[in-house]
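*Asks:* requesting a structural model of the entry that follows:
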Amino acid sequence: MSVRQYARDLGMGARFAVTGGREGWVRTALTAVGVGMGVALLLLTTALPGVISARHAREDARQDYSFATTVRPEADDTVLLSATDTYWRSKPVRGRLLEPEGPKAPLPPGLSGFPARGEMVVSPELRRLLASDEGRLLRERLPYRITGTIGASGLLGSRELAYYAGAEGLEPRSGGARTERLASFGSQERGDGETDPVLLMMVLVVFVALLLPVAVFIAAAVRFGGERRDRRLAALRLVGADSRTTRRIAAGEALAGSVLGLVIGTGLFLLGRQAAGSVEIMGESFFPDFVDPSPALAVLVAVAVPACAVLVTLFAMRSVVIEPLGVVRTAAPARRRLWWRLLVPLAGLAMLAPMLGQGRSEGEFNQYLVTGGVLLLLVGVTALLPWLVERVVARLGAGPLSWQLAVRRLQLSSGTAARTVNGVAVAVAGAIALQMLFAGVESQYVSDTGHDPARAQLEITLPDRARVAPAAEAVARTKGVRASVGLATGEIANRSRDPEASVDMVVGDCAALRELARLPSCHDGDAFLLKGPAYDTRFDNSMRSAVLRPGHRAWIDPAFADIPGLSVPFTVPSPLPEASFRADSLMPDANGLLLTPAALPERAAPSLSGEIFVRADGSLPDFQEYVRNTAAKVDPVAEVMTMSASETSGKYASLRTGLFIGAAFVLLLVGASLLVSQLEQLRERRKLLSTLVAVGTRRRTLGLSVLWQASVPIALGLVLATVVGVTLGAVLLRMTATPVAVDWAGVLSMTAVATAVIVAVTLLSLPPLLRMVRPEGLRTE
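*Replies:* The predicted model follows:
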């Protein structure tokens, strides 16, 4: 057959789709809406690489870390910058103090000029927050006059909180605060560190697990209205069309719906792209111009969706015999076979098997095997579910009238029921596997800090020791604070320059030192030796012995190579009593020399940095904001950190956040697609339902039958999804060399979410059902 004939048949089907009267339009509209939602999500996914690269480019352009071991000399083209990052409740606020040192000083991206002392330039979202009643406490922390707005080129997102303030008297320093001298922004080199093979593998699995349900929904959407379409195509046989021609015409109708779906999906994507600048998801915001699909991927979507519509329709009609006097469906008498359906997931397992036990020790995982294996395992759900539904519903029987109506309908069209549930089952299977994978490897990316949040909730880091005592007193008087402990830290070595051995030093009064160790007795002027368990090794013992020999002359703040230091001499007391380390120490890494203030040489005080530990009343709302305001008054560059028992790797946390965002969009697609599919099935059965009502069937019975009809395939789909999801999760954990453990709480939560979505869709479909079952539905034009 010629390509021209094929194109003519497809074109005829497309004309039927748009000129077939109200029925044709409704069918085409349902297909287009279903396809459009999937296309919108696919386009959003193709834009993700652009979003990530755009954010990285903005972040690199405003990079202000020098990563240098020496301080750059002052010049007319340098600027002093102090990092003053803070938090407003749980949201980060990026802050910088700027002091230009000459007329050629570089400007940060997004600024047209340097703010004067006492002035600041803010992001639009921070300006809005400061102008509202909600930002009252934050205004106290930022006592600067707003004189401008940061441009989009200096921000990572439309909802980012950021400011640049003018300052004077800044000096390059470290040890609790960061002040840099820069000659440019964004030109510093920085490495991203070694690539983590497990994280890369997890990224691939996340993309496959989130995108495959979208493809399944699109494939299901192009088959909306299939039964009525097949009956109508029988009329074409009466005028001489053969079976192949009718199939091509049916494919043309699906093609028209998919092309219209592309238009709708593009429109939805553009609306979502425009709205991206005004929404915030999981703490992340974006600019609309970030959401720019890759041209190659966008073309792939535009070609793949219509091609998928044609292929799916031709594949589906292989089991339909369209004769001039009606339609014979061969699917009912010919039972579905299991053997080839099992080959799909088994092939996926075979692709993943060579990587079992690989972990991180053998380099990166094979991306093609990972993608193909996960894809086949999840596609196996769509292959096995129709067989499972057919086998189970064939054995269902006696029950209430509503149950019998639902079961009979499922027995007559089990394929349609399975097709509706396929997307949900694939999404749940992928979610369960990801839940197991993330729960299993979480311990590899979450480390124990050693801190006890019950003993201290906040830690304030100060740039120098001189302000520790007054700062601790000021914090202690802050609203909501029960107690504060001030400590100063530094370093002591065996030589004044290029030392061979050095240990840590902590300075505090007796009450503060007792928060770190158990002291035999303590008076101002005493010194103690502390052997922290984290450093109690032969190497660390030799270091301590070389530096802290009683009577030995040591040096505080030694000058390492290319790093300036005060190098203050200090004679180690003799004897030097040993303190016993506390298991609940406020400084789990404390080790070396403990000094009371009178034992510290006065000249050495500026070399130390300060830390204040805060015990607060957690029941007081915004107690953290009061402490942050006090710390900002003590020193604008003071850093306030929330104490936690553990900390999570940034890359792992970002991937987990991306998973949650993607899952939220897929969940919305699941619900919307299910609702459209349910409405399409009700429309197909409108006359039948109206007939049942006309002969006395109660609406309640019909409503329950719809509920049973949705519940049975969903229950079977969730069971199958659980089995496949747990299997895939176990395989992925074995690949990462992680012990296999089923997170049953996560499995139950995934199935509960899917069930909730289904219940919501069923409830939303009841009002249209009640309208359709009126006797007027029997009217025929």
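
*Asks:* going forward, measure contacts and count neighbours with C-alpha atoms only.
*Replies:* OK.

*Asks:* go through this protein and flag its longest helix.
*Replies:* Looking across the chain with DSSP state H, the single longest helix is helix 21-61.

*Asks:* distance from that helix to the middle of the chain?
*Replies:* Helix 21-61 sits 19 Å away from the centroid of its parent chain (CA atoms, centre = their mean, to the nearest Å).

*Asks:* for the helix or strand containing Val203, buried residues please.
*Replies:* According to DSSP states H and E, Val203 maps onto helix 197-221. In terms of neighbour count (16 or more other CA atoms under 10 Å), helix 197-221 has its buried residues at 197-199, 201-203, 205-206, 208-221.

*Asks:* another for comparison:
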Amino acid sequence: MRTVLELAWRLLRGGGRRGLLGSLLTLAAVAVSTGLLMFAVGANHAFGQRADADAWRHPHKAAAGKGTAIEALSTDYVRGKPITVVDLAALDGRAPVPPGMKRFPKPGETWVSPALGRMMADRPADRLAQRFPSGKAAGTLGREALIHPDELVAVIGRAPSDPAVTAQRNESEAVDATAAPERIDAYATGAVSSRAQVYQVLMIIASVLMVVPLLVFGGAAARLTVARRDQRLAALRLVGATPGQVVAITTAEAVLTAAAGALAGVALYAAAVPALTRITIAGGTWYAGDLWPGLAALAVPAAVPVLVGISAVAGLRRVVVSPLGVARRETPPHLKAVRLAAFVLLLVAFAAVSGSLGGMGKAGLVVLLAFLALAFLGINLVGPWAVALIGRIAVATARGPARLLAGRRLLDDPRSAWRTVAGVALTGFVAGFLALMNPSASALGDHPTDRLELLVPHDRSAAVSRQVQERVNGLPATVTVDRGRTDPPLPVPGRADGEEADDTVAVRVRGGADQVERARTALAGVVPGKVATTPADPDAVQAELLADLRTGALTVLAVSFLIAITSAGITGASAVLDRRQAYAMLRLAGTPLQVLDRARRQETVIPLAVMGGGSILTGLFFAAPFAAGFGVSGALTLLAFVVLGFAGILGAGALSRPLLRSVTADPAPRPD
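*Replies:* Below you'll find the model as predicted:
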């Protein structure tokens, strides 16, 4: 084993300047892959941490006779931003201390998050602070109580007889925003709200859209400068090296390079974490600790070199089986059309089950993720076959030397040509999939922001309206009662079927947003357990989710573009190094450098136009069953992808033009 490692190290060191450049290209590719894998794993870990931080607010009923405290949940709003209000009352001295607090809150105390504390200090008391007992904060909630640094949270201590922790609440008013009082003996640390589940599901889908192309890119990284390595290993086989020794040398060489790249990728992600914390999702930024994926921070850089080593060994079949054929540069056998048949079978299978995925719950999500991963792998499987077909057509229709050279290269080594455009082609699938995930905020409607509403039982509406009128005296407001506004009636605990629907006590406030906030504060506690909200308040939360969908889509697309352009640049430079002797011989034979460069460009652009378009259509096909809307935003996403994709590929190709000029300037063969 020691001899193998020493020989692998000698081969890495003794490959000459261009051999070193090839190794650096592999290292850079692995570093980018590792950094982005860390981002995907870290983002999933962060959403899990947020779900855990939210869980304690959702009461879980204690076993009979074991309740030590009462917990209830409601949601208030200030300028369209939600304020999570947790009411707590201790039943005895064993009441559990809430996360992020040093002790259980006393009756009349209000503990607030740092962001809410700053907002209370900055605003007049009659617009916010007076909604809470004593009108000031008794303490500040710690990190363990908060989902994100910008969250607005208030924990209010109550007496066990306080109506705020005894009155029933209509939980159907807003999902996850309201919870009726429950006797608890511990906080529901395992509970996951539906909103947190939505974000976790979306992040898992986004991870698949990012990680599968990354794995493909990482596998391609192990095959960079494949022609140079194959020739060198074939020479070792011809002088007596066994297949096992060749495999061991290749594995050691790939793992050494990949390990250095993996460590560089971890450092790259660590440096990016401070910037990533500023991305706003679900109403706030991130804690840096949430984005650091714990043990996965060690697992990812440990796994990446192993995967790269496996991928490198997988490409050795030609060397082990026929080293003489490699040395003589024989053209490998044509790819089989069974690749296309497998891809078509995948499309048919998805079409058959896609209609039922929505009703399968978590199992449907697993099936969808599996199909998305298979779609990427299917595109990557059929890609080389399609490139070879494009090469045949290009050769048959060539009317000039550049097109003929490009076609012959595509036909001779379709796998290498596919690696150059695979990144952008796979990104085309992502762009097509996300183009149909652009719901418009206009679908939420245009609800009033100056009408505060309280939903109350019919037999109490008259009394509540009088109290409301007393509270808003002196404000530019009009109080009305809408009879049985809900249709059908909302279910309320304890109400018999057939009873009248709840009435809505409405307050129309004139004078702008500041007057509305004054009215909200005046109405605090008028109906125990309920807060006055406008019809537009829940829309603000939904609009936030839609904005997060667009932010997530753009983030995934940006990451995919980073993968694609990096892949194109690195594989383009690697291809020049692999073919340097062929380029040099053509140059000696009198082929102008411009023709070689034009042939190299066509070798990339022609398959990109075909496979990129096909990938976009595949993405649209897989997203169609879950389409949330295709408007201007979706069209612009696709247009931006087409423009940036071609521009990025051409730019990446231009970066390796000086390298092409360099390898053709000195055609003498090099013993590397």
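
*Asks:* and the TM-score between these chains?
*Replies:* For this chain pair, the superposition-based TM-score is 0.71 by TM-score structural alignment, normalised by the length of the second structure; 631 aligned residues with a CA RMSD of 5.8 Å.

*Asks:* could I get the buried residue list for the following helix or strand past the helix holding Val203 of the first structure?
*Replies:* Where DSSP H and E defines the elements, the next helix or strand beyond helix 197-221 of the first structure is helix 226-238. Applying a neighbour-count criterion of 16+ other CA under 10 Å, the buried positions in helix 226-238 of the first structure are Gly226, Glu227, Arg229, Asp230, Arg231, Leu233, Ala234, Ala235, Leu236, Arg237.

*Asks:* helices or strands next to helix 226-238 of the first structure in the packing?
*Replies:* When contacts are defined as 3 or more CA pairs under 8 Å, 6 or more residues apart in numbering; DSSP states H and E, helix 226-238 of the first structure packs onto helix 243-275, strand 320-323, strand 326-329.

*Asks:* so of those, which one's packed in deepest?
*Replies:* By mean neighbour count, with neighbours taken as mean count of other CA atoms under 10 Å, helix 243-275 ranks first of those at a mean of 23.

*Asks:* for that helix, give me the average deviation versus the second structure.
*Replies:* Helix 243-275 of the first structure differs from its equivalent in the second structure by a mean of 3.9 Å after superposition (mean CA distance after the TM-score superposition for the first structure).

*Asks:* just want the angle from that helix to helix 21-61.
*Replies:* Angle, helix 243-275 of the first structure to helix 21-61, by axes from the mean of the first three to the mean of the last three CA atoms, to 10 degrees: 40 degrees.

*Asks:* quick one: helix 243-275 of the first structure to helix 226-238, angle?
*Replies:* On the basis of the same axes, to 10 degrees, helix 243-275 of the first structure is oriented at 140 degrees to helix 226-238.

*Asks:* run the chain-centre distance for helix 243-275 of the first structure.
*Replies:* 30 Å.

*Asks:* picking up where we left off before, average gap between the longest helix of the first structure and the second structure?
*Replies:* Helix 21-61 of the first structure sits 3.4 Å off on average (mean CA distance after the TM-score superposition for the first structure).

*Asks:* going C-terminal from that helix, what's the next secondary structure element?
*Replies:* Following helix 21-61 of the first structure in sequence, per DSSP H and E, is strand 79-83.

*Asks:* pretty sure Arg455 of the first structure contacts Arg615?
*Replies:* Yes: counting by CA atoms under 8 Å, Arg455 of the first structure touches Arg615, with 6.6 Å between them.
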